[in-house]
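Trainee: 3D, please:
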Amino acid sequence: MTRYRWVAARKAEGFPTTKACRAAGVSRQAFYDWSGQQASGLSAKASADAELVAAIRSIHADSGGAYGSPRVTAELRRQGRRVNPKRVCRLMRLHGICGIHKRRKPRWKVAGGSRPAPADLVRRDFRPGQPDQVWAGDITYIPTGQGWLHLAVVLDLGSRRVVGYSMAADMAARLVVDALDTAAASRGGRTGGVIFHSDRGPQYLSGDFASALARHGMRQSAGRVANCWDNSVAESFFSSLKRELVTQTRFATRDQARREVFSWIGRYNTRRIHSTLHYQTPTEWENHHRQRLNQAA
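Mentor: This next block holds a predicted model:
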């Protein structure tokens, strides 16, 4: 501690300034000159911090609120400012400025354990040529103001049509069973011999799902562990859903998300053209396929 700081500390404790200066061996005028410099320095620092915070807010706003302190620091330096990353981080934290963080993925368990995974009967052959030969299923999660909404879908790989789906607040095996039952009902129960393909998620390896497949006379197929390409059609569907709907909308409630997803799937089936279907919608492709069969008969 310097002599001036010692005098300042004694003054703050209520001791007379003159006696404190005499004890420290400094003049009163020198002490007051030092105090004025300190006050001026603090004022200059506060002004510099305020100017830097304004620049940080501008960069953060231009990024759409996405930039955290590392990118803000990098952009400040790109603008020619010499800034310390720790100072930027401190000011952003102090003023409540934060970037967009990756959402924590939900974790789930399925009661009763999982069965051994079935063989891969599809082997990335995602063009069976006609409907109701191979179906693919998968699960995703949608953020809402009330928590996650989980969506399970069933896609016909022949037409790329969503033939069944289910939404719920949890990830129980019932979610995928309901989606499968919906798909079977939409096809009038004509499911005997259809291959159902998915990843090795615990819901698809549950005993409840195995029973549902047996009830509908379907065969089960599963891709390899941690290999998204083995179920890429379902992955691509969810990618489109998130790009065109989920990332563009903030859902206040699960009910709002359900309504929006329901509408989007309706448009997907009836209005969204696919390059794999020669730029037809899934519904159009199935109608044309049915007409060809009738003409051939």
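Trainee: From now on I want contacts and neighbour counts done on CA atoms only, so please keep to that.
Mentor: Fine.
Trainee: what are the ranges of the strands in the stretch 101-250 of the chain?
Mentor: Per DSSP state E, counting those that start in this stretch, the stretch 101-250 of the chain has strands spanning 134-144, 147-156, 162-168, 195-198, 219-222. These are given in chain order.
Trainee: Please generate a structure for the following sequence too, so the two can be compared:
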Amino acid sequence: MHTSSRCTYGRRRILSTVKKSFIKFGKKRVSKIMKKLNINSAGKPKFKTTTTKVDRQAIHFPNLILGDFTSYKPNQLWTSDLTYISTKDGWVYLCIILDTFSRAIIGWSMHDNLKNKLF
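Mentor: I've put the predicted structure just below:
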């Protein structure tokens, strides 16, 4: 079970799977067997990177396109996206502006923090 789950099943999942097979095992017995076979489950990631911080005093603009990204001539509709990239020296933040008609990148900016304005 442990190997077929890509080493993610721990004591609780193995115990619940064994109980579904109508085999009577207790959690101590499963723990002892796992310890004897040197089986450890994969833990959760140590951290989760969050970059979104809500500014309650910022001006919020309405969504004017409502999910319709079609445009019939150049420079009619631009979209933007911000992404962060992990590098050997730390995080780098990349912002691009894209013309939806030609799908060409109009501009881009990169910085090592979000405190400065990217555009």
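Trainee: where does the TM-score land?
Mentor: TM-score for the superposed chains, counting by TM-score structural alignment, normalised by the length of the second structure: 0.57, backed by 116 aligned residues with a C-alpha RMSD of 4.1 Å.
Trainee: Check the strands of the stretch 101-250 of the first structure for me and report the most buried one.
Mentor: With neighbours defined as mean count of other C-alpha atoms under 10 Å, the strands of the stretch 101-250 of the first structure peak in mean count at strand 195-198, which reaches a mean of 25.
Trainee: dump the residue contacts of Asp99 of the second structure.
Mentor: The contact partners of Asp99 of the second structure, by C-alpha atoms under 8 Å, 6 or more residues apart in numbering, come to 74-79, 105-106.
Trainee: Go through those and say which is closest to Phe25 of the second structure.
Mentor: Thr79 (57.0 Å; C-alpha to C-alpha).
Trainee: Check the gap between the aligned residue in the first structure for the closest one and Trp264 of the first structure for me.
Mentor: Mapped onto the first structure by TM-score structural alignment, Thr79 of the second structure lines up with Ala136. Distance, Ala136 of the first structure to Trp264 of the first structure, by C-alpha to C-alpha, to the nearest Å: 19 Å.
Trainee: what's the answer for Arg90 of the first structure, then?
Mentor: 43 Å.
Trainee: Tabulate the strands of the stretch 101-250 of the first structure (TSV), appending distance to Ala184 of the first structure.
Mentor: Putting the strands of the stretch 101-250 of the first structure into TSV (distance: least, C-alpha to C-alpha, whole Å) gives the following:
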stretch	distance to Ala184 of the first structure
strand 134-144	11
strand 147-156	10
strand 162-168	8
strand 195-198	11
strand 219-222	13
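Trainee: show me what contacts the counterpart of Gly26 of the second structure in the first structure?
Mentor: By TM-score structural alignment, Gly26 of the second structure lines up with Asn84 in the first structure. By C-alpha under 8 Å, 6+ apart, the contact set of Asn84 of the first structure is Thr73.
Trainee: likewise His289 of the first structure?
Mentor: Gln130.
Trainee: what residue of the second structure takes the place of Gly64 of the first structure?
Mentor: Using TM-score structural alignment, Gly64 of the first structure pairs with Arg6 in the second structure.
Trainee: can you give me the offset of stretch 51-64 of the second structure from its chain's centre?
Mentor: Centroid separation for stretch 51-64 of the second structure versus its chain: 21 Å, with C-alpha atoms, centre = their mean, to the nearest Å.
Trainee: residue in the second structure matching Pro116 of the first structure?
Mentor: Checking TM-score structural alignment: Pro116 of the first structure goes with Ile59.
Trainee: Apologies, that question was intended for Thr73 of the first structure.
Mentor: Match for Thr73 of the first structure (TM-score structural alignment): Leu15.
Trainee: Could you double-check that that match lies in contact with Val30?
Mentor: Yes - Leu15 of the second structure lies in contact with Val30 (C-alpha atoms under 8 Å); the separation is 6.8 Å.
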